[in-house]
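Peer 1: model the structure of this input:
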Amino acid sequence: MLRTQFEEELLNLHNQFYEMGMMVSKAIHKSVRSYVDHDKKLAKEVIERDELVNELEVELERKSFEMIALQQPVTTDLRRIITVMKASSDLERMGDHAVSIAKSTIRVKGQERILEIEKEISDMSDYVKKMVDNVLVAYVKTDQEDARLIAKMDDRVNEYYESIYYNTIAAMKANPETVVSGTDYLDVAQYLERIGDYVTNICEWIVYLATGKISELNSNRDEGPAEYK
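Peer 2: Next up is the predicted model:
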């Protein structure tokens, strides 16, 4: 009887994590849409809804600690709970970066814009969102092979960032009136690049869940689960 109840609680934990992930995925998509389309209303919606993401993370952490304390789970079950705790913290940070992009939208005044770079930022965000959606599916299936492939996608995110960086710097040098918008482009691209890093963190937690081992999947990052070795 107790075991069945524990498994139900574990399933609820996983479902809530997935729900949180979908909310973050939508937030990333909407924040970049709002930025490229100058849609301040949509940006405000992203900022307001972030409260729900934060509440879910706190709730997941509370439930996880409760389950560890009351049920004293062993091996696989404990790994599952730890994975949810760690990965939900990564999701929450991804949500924070989506909020930062939305705040950039609200700051934007009628400055000189560079449409080619905005197109590249939009493409980068579509790619990052695909990574987020893929990692949620890999998490649900505890698919470590998929997790390893998704982590490799982060190389492309870094390429997007470099391209946006160099194109923006060149545009700013050529036309000083683009300096304000250009600085914002660099910020937004960096937020997206960080989101890619957090997706890779979650990939590492999926591998940990499947194998019990913590692996560093992408050496191009400077933080992640490897620090818990």
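
Peer 1: only C-alpha atoms for contact and neighbour calcs from this point on.
Peer 2: OK.

Peer 1: secondary structure element for S219?
Peer 2: With the criterion set as DSSP states H and E, no secondary-structure element contains S219; it sits in neither a helix nor a strand.

Peer 1: tally up the residues packed near it, please.
Peer 2: Here the number of neighbours of S219 (other C-alpha atoms under 10 Å) works out to 8.

Peer 1: wait, what's in contact with the residue positioned nearest the centre of the chain?
Peer 2: Note on the chain: the residue nearest the mean C-alpha position is M94, at 3.5 Å, using C-alpha atoms, centre = their mean. With contact set as C-alpha atoms under 8 Å, 6 or more residues apart in numbering, M94 has these partners: 24, 194-195, 198.

Peer 1: another for comparison:
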Amino acid sequence: MSKHLQRDLERLNERILTLGAKVEEAANKAITALLARRRDLADEVCAGDEAIDEGEVEIELECLKILALHQPVAQDLRYIVSVLKVNNDLERIGDLAVNLAERALLLLEYEPIRVPVDLPRMADDVRTMIHTALESLVQRDARQAREVLAMDDRVDETHTHMFEAVEQLIREDVDRIRPAIATLSASRYLERMADLATNVAEDVVFLVEGEVIRHATVPVDEDAATAEDATA
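Peer 2: Modelled structure (predicted):
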């Protein structure tokens, strides 16, 4: 590897890890804003989205520059391909953090609704998945990345229960439709964050082992998602 390529790869690594830290912070703030009804944190998440978007664009341009200038092969090429994928997934998690923060702000207008679903546990699972996926990227640890994959089913299951609970709540109390739908949307955003954390973990496995495991996990219930989007 040339010194110039090594330098550029080190700089790229610093940038993707910095973006990951920003995205994790945004996700954590959005989750806390939702659970603790914190307007200040929700506002911070919305205000910080532009910096995440800018970071994503800079990383993509840096990857393209390295590909054009150095024409890397083997492990170096695999690393750049992985960074491009992770970069996109991180930006999408950042967008979902904004969406979640916006739902948190909307829910401040209503009294909390009661549903027989452990939303805080789901949120903690999502926090853990994002953190573990990013830590596996830092350490380039495929074993740690696979731990993330194992957690995704529980988040999906909790979201399915939330859909059923909100559907029942709306039938029983039509006056609670707006906060019920907002709560369901928040659950959906958390579920999508978990899916993207899973994507990051899959990319780490590809980076470390060269194995493509995407699509090997259980797919999202598209019927439930479609019905849910129709009610949003």
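
Peer 1: now render the contacts of M94 of the first structure as JSON lines, adding neighbour count, secondary structure and distance to R107 of the first structure.
Peer 2: As requested, the contacts of M94 of the first structure are exported to JSON lines (neighbours: other C-alpha atoms under 10 Å; DSSP: H, G, I helix; E, B strand; the rest coil; distance: C-alpha to C-alpha, whole Å):
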{"residue": "V24", "neighbour count": "27", "secondary structure": "helix", "distance to R107 of the first structure": "22"}
{"residue": "R194", "neighbour count": "20", "secondary structure": "helix", "distance to R107 of the first structure": "21"}
{"residue": "I195", "neighbour count": "28", "secondary structure": "helix", "distance to R107 of the first structure": "21"}
{"residue": "Y198", "neighbour count": "26", "secondary structure": "helix", "distance to R107 of the first structure": "25"}
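
Peer 1: which pair in these spans the largest distance?
Peer 2: Set against one another by C-alpha to C-alpha, those have their most distant pair in V24 and R194, with a gap of 13.8 Å.

Peer 1: which residue is the nearest non-sequential neighbour of M153 of the first structure?
Peer 2: Spatial nearest neighbour of M153 of the first structure, chain neighbours left out: M131 (7.3 Å); criterion: C-alpha to C-alpha, 6 or more residues apart in numbering.

Peer 1: which residue in the second structure aligns with the one you found?
Peer 2: The alignment partner of M131 of the first structure in the second structure, by TM-score structural alignment, is M129.

Peer 1: residues near that match, how many?
Peer 2: The criterion is other C-alpha under 10 Å. On that basis, M129 of the second structure has 28 neighbouring residues.

Peer 1: quick one: it and A145 touch, right?
Peer 2: No. Between M129 of the second structure and A145 there is no contact under C-alpha atoms under 8 Å: 9.1 Å.

Peer 1: which helix or which strand is home to V220 of the second structure?
Peer 2: Of the helices and strands defined by DSSP H and E, none includes V220 of the second structure.

Peer 1: and the gap between it and L69 of the second structure?
Peer 2: When distance is defined by C-alpha to C-alpha, to the nearest Å, V220 of the second structure is 40 Å away from L69 of the second structure.

Peer 1: comparing the two, which residue is more hemmed in?
Peer 2: V220 (15 against 10).

Peer 1: from I16 of the second structure, how far out is D8 of the second structure?
Peer 2: Plainly put, D8 of the second structure is 12 Å away from I16 of the second structure if you go by C-alpha to C-alpha.
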